[in-house]
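Colleague: below are the sequence and a predicted model for it; my questions follow.
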Amino acid sequence: MSLEQLPETDDGIATGEPTGIAALVLGALACVLLASPFWAEDHNKLLYMLLAFPVGIAALVSGMSVTRRVRRGEATRTGMARAGIVLGTGASLSVAALVCWGLWVLSHLDV
C-alpha cells in the first residue's frame, strides 16, 4: 500500500495502521498498569502490576506484525508500532525484573 492509497479522514489526513495504533495503546496501557502501585487505591495493586506483563507482550506482538507487514510492502508506517514495541518491551522487562528481584529477596529472608 503506497502513501496515496492510505484511507483519509474527513479532514484529508491519512489515517494510521490500526494494528500500529493497537500496539501503541497496549504499550501505554502496560506502562500505566506497571505504575498502578503508585495510584491504585484498592487491594489489587500487585495484580494490576503483574497484568502489565501480558499486555506488554501483546503490544510487542502487535507492533512486530506491523513491522513485518511493512517489510513485505503491505503497510507504510511503523512509528506508532515502534513506540508500542518500546513501551511494551520496557513494561514487560520491568515486571520480569521486579518479579526476579522479589523472589531473590524472599529467598534471602531469615524466617
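Modeller: Received the coordinates, thanks.

Colleague: from here on, just use CA atoms for contacts and neighbour counts.
Modeller: OK.

Colleague: for the helix or strand where residue 105 lies, which positions count as buried?
Modeller: Element membership of residue 105 [criterion: DSSP states H and E] is helix 79-107. By neighbour count on 16 or more other C-alpha atoms under 10 Å, the buried set for helix 79-107 is 79-95.

Colleague: so what's the spatially closest residue to residue 92 that is not a sequence neighbour up against?
Modeller: Of all residues not flanking residue 92 in the chain, residue 53 sits nearest, at 4.4 Å (C-alpha to C-alpha, 6 or more residues apart in numbering). Shown in contact with residue 53 (C-alpha atoms under 8 Å, 6 or more residues apart in numbering): 30, 91-93, 95-96.

Colleague: alright, now check it against this:
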Amino acid sequence: MTVPEGGGTETMEFLVEIDIAVPADLPVEERERRYADEAAQGARLAADGVIQRIWRVPGTANNIGVWAASDASELHGHLASLPLFEFMTIRVRPLARHPLEAPDQHERGPARRKEDREHYR
C-alpha cells in the first residue's frame, strides 16, 4: 500500500491486464466514438493517479498496467467507467511491495518514467 502525495487514504496497487474484443458488427460511428471516449477516460484516470503505468501489447489494442485504488471495489468502479468495458476481458492481480525494491523507487512514480525514457535514448 502507498500513501498518495499530500497524505490521505492508503492505496493498493494492482496489475491489470486488459484484452479488448470489440464486435466486428459494431457500427463504425459507435466504434470510433467509444475509442475516443475510452482514450479520454483513460487520460482522466492517469491524470488522477489511478493508472500509474501502462504498456500496449504490440500488435493489439490490449494493454497491461499498474493501477491504484483503495480496494478491489474501487478498482472495479474505475474499470467499469471505461467505455469499452463490456468488450473487455480483464485480469487483476493485487500487488505487494517486494523487499528488493529500492526504498525510494516506489515513491518516484511518474518521475521514474522520464528517467526510463532518457536511459533508453
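Modeller: Received the coordinates, thanks. These numbers were taken from a predicted model, which means no experiment stands behind them.

Colleague: TM-score for the pair, please.
Modeller: Superposed pair, TM-score by TM-score structural alignment, normalised by the length of structure 1: 0.27. Supporting alignment: 55 aligned residues with a C-alpha RMSD of 4.5 Å.

Colleague: helices or strands next to the helix holding residue 105 of structure 1 in the packing?
Modeller: helix 18-34, helix 45-71 (3 or more C-alpha pairs under 8 Å, 6 or more residues apart in numbering; DSSP states H and E).

Colleague: may I see those helices organised as JSON lines, with distance to residue 100 of structure 1 added?
Modeller: Listed next are those as JSON lines, based on distance: least, C-alpha to C-alpha, whole Å:
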{"stretch": "helix 18-34", "distance to residue 100 of structure 1": "15"}
{"stretch": "helix 45-71", "distance to residue 100 of structure 1": "12"}
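
Colleague: so which of those helices is the most surrounded?
Modeller: Of all those, helix 18-34 carries the top mean neighbour count, a mean of 24, counting by mean count of other C-alpha atoms under 10 Å.

Colleague: elements contacting it?
Modeller: Here helix 18-34 of structure 1 touches helix 45-71, helix 79-107, going by 3+ C-alpha pairs under 8 Å, 6+ apart.
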